[in-house]
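K.L.:
below are the sequence and a predicted model for it; my questions follow.
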Amino acid sequence: MRIVVAIGGSILLKTYDAQRFQEYSDILKDLSNEHEIFIVVGGGKPAREYIGVARDLGAGEAKCDDLGIEVTRVNAKLLLLALGDYAYQKVPHNFNEAQEYSASGKIVVMGGTEPAHSTDAVSAILAEFVQADMLINLTSVDGMYTKDPNKFDDAELISEITATDMMDFIRNQDVKAGTYEFFDFTAIQMIKRSNLETVIANGFEPQNLIKAINGEKIGTRVISD
């Protein structure tokens, strides 16, 4: 299968050490023996902190986005270090480059692309661009909830949802740079129009990536309308 995996920056850099990078590297190396793998890495806390400084300096949202994109590319380079020869050792800056690098037969790792696109959106657009069989989004929660599980004890996990219902759910959410808490609208639009099999799961457990690929019941699965 051709698989696009989005890994939140907060997953990889929660403790600012190499452990999570190494854990994912070991899994991705094994998966690459059977699957064609593209990775999109988010910015996480480092991006949010830099963006906060930029806003304090009076930067507009596009410039804040641009700064966040640079951080995602640094995070991508760290994952490339962990993957070594299993990955193409250059971070693509756009989708054409990502597809070009994949011709090497190696794992492709990228960050953001341009302002106004979160890495969630980048992963969904990339999946459409390369005609992926599956998109897996590894985030800091177990999947999509009825409300923010970090704030509400009665939040319930949604095991399955259509892309249309998900679009309705997130339609009014804030989309400022560095504030994408779950999935942004562009990402869902891509999933809907491509009828793309998508799983959203907790990335703090790297084994969830394997479970999602194997079709195990985990996280939130976005189903066809």
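P.N.:
Structure received.
K.L.:
hey, let's count contacts and neighbours off CA atoms from now on
P.N.:
Fine.
K.L.:
all the strands of the chain, residue numbers only.
P.N.:
For the chain, the strands defined by DSSP state E cover 2-7, 36-41, 108-110, 134-139, 144-145, 157-158, 160-162, 198-202, 220-223.
K.L.:
any chance of the ones you listed in a markdown table, with mean neighbour count too?
P.N.:
Converted to a markdown table, these look like this (neighbours: other Cα atoms under 10 Å):
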| stretch | mean neighbour count |
| --- | --- |
| strand 2-7 | 24 |
| strand 36-41 | 25 |
| strand 108-110 | 29 |
| strand 134-139 | 25 |
| strand 144-145 | 22 |
| strand 157-158 | 16 |
| strand 160-162 | 16 |
| strand 198-202 | 25 |
| strand 220-223 | 22 |
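K.L.:
alright, now check it against this:
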Amino acid sequence: MNDAAQSPKATFKRVMLKISGEALMGDQGFGLHPPTVQRIAQEVKSVHDMGVEICMVIGGGNIFRGLAGSAQGMERTTADYMGMLATVMNALAMQSALEAIGVYTRVISAIRMDEVAEPYIRRRAVRHLEKKRVCIFAAGTGNPYFTTDTAATLRANEMTCEAIFKGTKVDGVYDKDPKKFDDATRYDTITYDDVLQQHLGVMDASAIALARDNNLPIIVFSLDEPGGFRGILAGEGTYTKVHG
């Protein structure tokens, strides 16, 4: 019997996993930490083995962050394009890690670079998902001034995902930073409007509004918790659900 046959039934059929570039750098201050990339790839595989169709968007902040470059005097559009290229590097690293453990993966770039990634064609991407390939969407939306959070929400809607899973350093959304305040309270559920009004920083405002307008739930969970991604899809674990 294979792993998929032994796995519990997943609560979602197709999901978007959004992680930051910083999640790939482990304890380093920058760049890629191969053991961390491999650990996250194993988390993705464990969910893939449940029969779930997976899209991914990975930020680029471990290599270059457009806003930071802009703040240091670089022209914003140029800085954002550099950030988009950083996301492609992260996507290729994750593709390599996933394929090394037997998960077929496609990197799909919003900026054409045919030698290293497929161009974004919605129907082709949907077909990859139907064939149980993991699709990693790179280069954001292909436009400056849009974050990878917004790109993840856009692609999740285009791919008709049932939820966005936002992997973070903490196990949900809190009323204040749990690493600074011992009395921080975690929400089990919270509305899109409350996230926006309280400036809770789950995702940027454009992403939250796009999710709200399309009634796409956001599941915020800890990517540092081993088995957390799979556990939530099996109906367990600790997380916050952002919904209407």
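P.N.:
Looks like it arrived, so ask away. Everything quoted here is computed from the prediction, not taken from an experiment.
K.L.:
need the TM-score from the superposition.
P.N.:
Between these two chains, after superposing, the TM-score reads 0.83 (TM-score structural alignment, normalised by the length of the first structure); 213 aligned residues with a Cα RMSD of 2.4 Å.
K.L.:
quick revisit: now render the strands of the first structure as JSON lines, adding distance to V74 of the first structure.
P.N.:
Below are those laid out as JSON lines (distance: least, Cα to Cα, whole Å):
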{"stretch": "strand 2-7", "distance to V74 of the first structure": "14"}
{"stretch": "strand 36-41", "distance to V74 of the first structure": "9"}
{"stretch": "strand 108-110", "distance to V74 of the first structure": "9"}
{"stretch": "strand 134-139", "distance to V74 of the first structure": "19"}
{"stretch": "strand 144-145", "distance to V74 of the first structure": "28"}
{"stretch": "strand 157-158", "distance to V74 of the first structure": "32"}
{"stretch": "strand 160-162", "distance to V74 of the first structure": "33"}
{"stretch": "strand 198-202", "distance to V74 of the first structure": "22"}
{"stretch": "strand 220-223", "distance to V74 of the first structure": "29"}
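K.L.:
nearest residue to the aligned residue in the first structure for A156 of the second structure in space, ignoring adjacent ones along the chain?
P.N.:
Under the alignment (TM-score structural alignment), A156 of the second structure maps onto A127 of the first structure. Leaving aside its sequence neighbours, A127 of the first structure sits nearest to V4 (Cα to Cα, 6 or more residues apart in numbering; 5.9 Å).
K.L.:
count the neighbours of R193 of the first structure for me.
P.N.:
11 (other Cα atoms under 10 Å).
K.L.:
distance of the alignment partner in the second structure of it relative to T153 of the second structure?
P.N.:
Superposed on the second structure with TM-score structural alignment, R193 of the first structure falls opposite D213. Applying Cα to Cα, to the nearest Å, the value for D213 of the second structure to T153 of the second structure is 11 Å.
K.L.:
quick one: common contacting residues for the two?
P.N.:
Taking Cα atoms under 8 Å, 6 or more residues apart in numbering as the contact rule, D213 of the second structure and T153 have no neighbour in common.
K.L.:
centre of the chain to the lengthiest helix in the first structure, how far?
P.N.:
Criterion DSSP state H: the longest helix present in the first structure is helix 61-83. Centroid displacement of helix 61-83 of the first structure relative to its chain, using Cα atoms, centre = their mean, to the nearest Å, is 12 Å.
K.L.:
tell me the buried residues in it?
P.N.:
61, 63-80, 82-83 (16 or more other Cα atoms under 10 Å).
K.L.:
return the residues in contact with the counterpart of L28 of the first structure in the second structure.
P.N.:
L28 of the first structure maps onto V44 in the second structure, with residues paired by TM-score structural alignment. V44 of the second structure makes contact with 229-230 under the criterion Cα under 8 Å, 6+ apart.
K.L.:
before we move on, the earlier item: now do the match of R193 of the first structure against G167 of the second structure, distance only.
P.N.:
The spacing between D213 of the second structure and G167 of the second structure, counted by Cα to Cα, is 22 Å.
K.L.:
likewise I208 of the second structure?
P.N.:
Taking Cα to Cα, one finds I208 of the second structure at 15 Å from G167 of the second structure.
K.L.:
one more: A125 of the second structure?
P.N.:
A125 of the second structure is 22 Å from G167 of the second structure, by Cα to Cα.
K.L.:
show me the contacts for the most centrally placed residue in the second structure.
P.N.:
Nearest to the mean C-alpha position of the second structure, by Cα atoms, centre = their mean, lies K18 at 0.8 Å. By Cα under 8 Å, 6+ apart, K18 of the second structure lies in contact with 56-58, 149, 152, 164-167.
K.L.:
likewise for M110 of the first structure?
P.N.:
Contacts of M110 of the first structure by Cα under 8 Å, 6+ apart are 38-41, 72-73, 76, 91-93, 98.
K.L.:
now do I58 of the second structure
P.N.:
Contact analysis of I58 of the second structure by Cα under 8 Å, 6+ apart lists 18-21, 87, 90-91, 136-138, 148.
K.L.:
repeat the analysis, applying 6 Å as the threshold.
P.N.:
18-21 (Cα atoms under 6 Å, 6 or more residues apart in numbering).
K.L.:
save the residues you listed as a markdown table, and put in distance to M203 of the second structure too.
P.N.:
Formatted as a markdown table, the contacts of I58 of the second structure follow (distance: Cα to Cα, whole Å):
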| residue | distance to M203 of the second structure |
| --- | --- |
| K18 | 10 |
| I19 | 11 |
| S20 | 11 |
| G21 | 14 |
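K.L.:
for the residues you listed, which one is nearest L233 of the second structure?
P.N.:
Comparing the contacts of I58 of the second structure against L233 of the second structure with Cα to Cα picks out K18 as the nearest, at 15.0 Å.
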